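Student: no FASTA, just this:
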């Protein structure tokens, strides 16, 4: 299976992530909030020096090392994948991971700006890269779950 299309998708996600983050950095003050869909969807410019959801992972360098290890592992999974659906899911993760790695390597923190919530309950602020990583993980887990069920069903039929 040729994977060039999937890698093109990863680079498109990287470019989309970079463009949106640059737009936010140039048009917002830090912690400035603009309502997009009332109070439900807002853009709030923040920087996250930590891991996912702002959880500290033992310092900037440990966080970077863990991120790089996870990135290399996903690349490995992409290389050995033989199914188009799994390659698609992994390409979403790779594209998003490249966007956040870019920020970590160049600025030491990740630009976040998508702020979603209802009333006083707010989801941790995130970005375009995070969205694609999340979608890719959900699709990959679904693939592995259904693939295991399919393998189990096949083995019981023999």
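Tutor: Arrived safely, thanks for sending. Source: prediction; values computed, not measured. Residues are numbered from 1 along each chain as shown.
Student: CA only for contacts and neighbour counts going forward, please
Tutor: OK.
Student: helix or strand: which one has the residue nearest the centre of the chain?
Tutor: Within the chain, one residue has its C-alpha closest to the average C-alpha position: by C-alpha atoms, centre = their mean, that is residue 133, at 2.6 Å. Using DSSP states H and E, residue 133 sits within helix 128-157.
Student: put this next to the first one:
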């Protein structure tokens, strides 16, 4: 399968899982409701985030156009980067598809609701990581994988130059 097929499949699967989980949480939970999954570690907690990561810019009046613009620019950059990649850069291709899918998933929420639905609540005792969702997870894992691919690429280039 070529890079565009992989990109399309990962994007669609990521979007479906992200949007389905958000719709489910929105329908079966009440805002701020928390359901323990693993005591002392993980809950489903229904929250809404008007800002970016960690509620950054949540009170800014210009936040929605800003987030839409940034997401659209990022999407274009991702498509251009994917087009320029070599065929053997499979991990980077998957990574970009994950980041793209996550960005579009949160964009759908912002356009539809003016905010993003978050529900994954990871914590240790009383210390909670900010709640997140499947789209956020796709973005974070995608960024981690692209960093790993960059390290592999650097090593590959060093090995060929020796």
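Tutor: Cool, the structure landed. Everything numeric in this text was worked out from a predicted model, so none of it was measured.
Student: follow-up on the earlier one: aligned to the residue nearest to the centre of structure 1, what sits in structure 2?
Tutor: Matched to structure 2 by TM-score structural alignment, residue 133 of structure 1 sits across from residue 139.
Student: so what's that match closest to, chain neighbours aside?
Tutor: residue 99 (4.3 Å; C-alpha to C-alpha, 6 or more residues apart in numbering).
Student: so the counterpart of the one you found in structure 1 is in which element?
Tutor: Under the alignment (TM-score structural alignment), residue 99 of structure 2 pairs with residue 93 of structure 1. Residue 93 of structure 1 is part of helix 84-107, with elements assigned from DSSP H and E.
Student: Provide the aligned range in structure 2 for the following helix or strand past that helix.
Tutor: Following helix 84-107 of structure 1 in sequence order, the next helix or strand is strand 110-118 (DSSP H and E). Aligned using TM-score structural alignment, strand 110-118 of structure 1 spans residues 116-124 in structure 2.
Student: how far apart are the matching stretch and its match in structure 1?
Tutor: By mean C-alpha distance after the TM-score superposition for structure 1, the fitted stretch 116-124 of structure 2 averages 0.4 Å away from its aligned residues in structure 1.
Student: buried residues in that stretch?
Tutor: Buried positions in stretch 116-124 of structure 2, judged by neighbour count with 16 or more other C-alpha atoms under 10 Å: 116, 117, 118, 119, 120, 121, 122, 123.
Student: before we move on, the earlier item: what is the burial count for the residue nearest to residue 139 of structure 2?
Tutor: For residue 99 of structure 2, the count of nearby residues is 27 (other C-alpha atoms under 10 Å).
Student: what lines up against residue 51 of structure 2 once you look at structure 1?
Tutor: Aligned counterpart of residue 51 of structure 2 in structure 1: residue 50 (TM-score structural alignment).
Student: what secondary structure does that match sit in?
Tutor: Three-state assignment for residue 50 of structure 1 (DSSP: H, G, I helix; E, B strand; the rest coil): coil.
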